[in-house]
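Peer 1: One predicted model, sequence on top.
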Amino acid sequence: MTERLTLTDLTRILREGAGTDEGVDLDANILDVEFDSLGYDSIAVLETAARISREYGIHLDDDALAESRTPRALLALANR
């Protein structure tokens, strides 16, 4: 059984893997903010998915991942 991924977990993984753009507050309400607006490109999201897979044992389908443009969508995908 895998552990549920939370927003706190996701923001930690984003910070560790790709850092944080100046002026972006990952502690704010970012659930519906697109990753591009948060300063994360597709490579950063792929790195995040790889970290989620390693740390939580959750496989994220590449096509579904490409459609997950916000933290809320990525969390929903990871917690299915």
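Peer 2: Looks like it came in fine.
Peer 1: C-alpha from now on. contacts and neighbour counts both.
Peer 2: Will do.
Peer 1: Hmm, residue 69 and residue 35 touching each other?
Peer 2: Yes. At 5.9 Å, residue 35 counts as touching residue 69 under the criterion of C-alpha atoms under 8 Å.
Peer 1: one more structure, for comparison:
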Amino acid sequence: MSQQFGIEDLKRILREGAGGGSALEADILDTTFVDLGYDSLALLETGSRIGREYGLEFEDSALVDIDTPRDLVRVVNAHLLGH
């Protein structure tokens, strides 16, 4: 069975890990994490939470160039597919 990671999964994990409130209610796919109020530490924590929940391991460097939720969803799905 193939899992897929979507924006609603990311929003849930962001809320659980770092909060985010009403900023996550809008269409955030192309809004930078900085504009959403998430710093690099929050992004690393988010990657860690995603990894635990989906059974993935990310190198810290895999998350360095991620600027938007769309980028993160793409990276997670690539890992889920084994790429």
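Peer 2: Looks like it came in fine. If you're wondering where the values come from, they're calculated on a predicted model, not measured in any experiment.
Peer 1: Tell me how they score on TM after superposing.
Peer 2: The TM-score (TM-score structural alignment, normalised by the length of structure 1) is 0.88; 78 aligned residues with a C-alpha RMSD of 1.5 Å.
Peer 1: Could I get the full set of helices for structure 1?
Peer 2: 7-18, 35-38, 42-56, 62-67, 71-78 (DSSP state H).
Peer 1: Throw those helices into CSV and include mean neighbour count and distance to residue 1 of structure 1, thanks.
Peer 2: Converted to CSV, the helices of structure 1 look like this (neighbours: other C-alpha atoms under 10 Å; distance: least, C-alpha to C-alpha, whole Å):
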stretch, mean neighbour count, distance to residue 1 of structure 1
helix 7-18, 16, 17
helix 35-38, 16, 28
helix 42-56, 16, 10
helix 62-67, 12, 21
helix 71-78, 19, 13
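Peer 1: Throw those into CSV and include distance to residue 25 of structure 1, thanks.
Peer 2: Below are the helices of structure 1 laid out as CSV (distance: least, C-alpha to C-alpha, whole Å):
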stretch, distance to residue 25 of structure 1
helix 7-18, 10
helix 35-38, 8
helix 42-56, 17
helix 62-67, 23
helix 71-78, 13
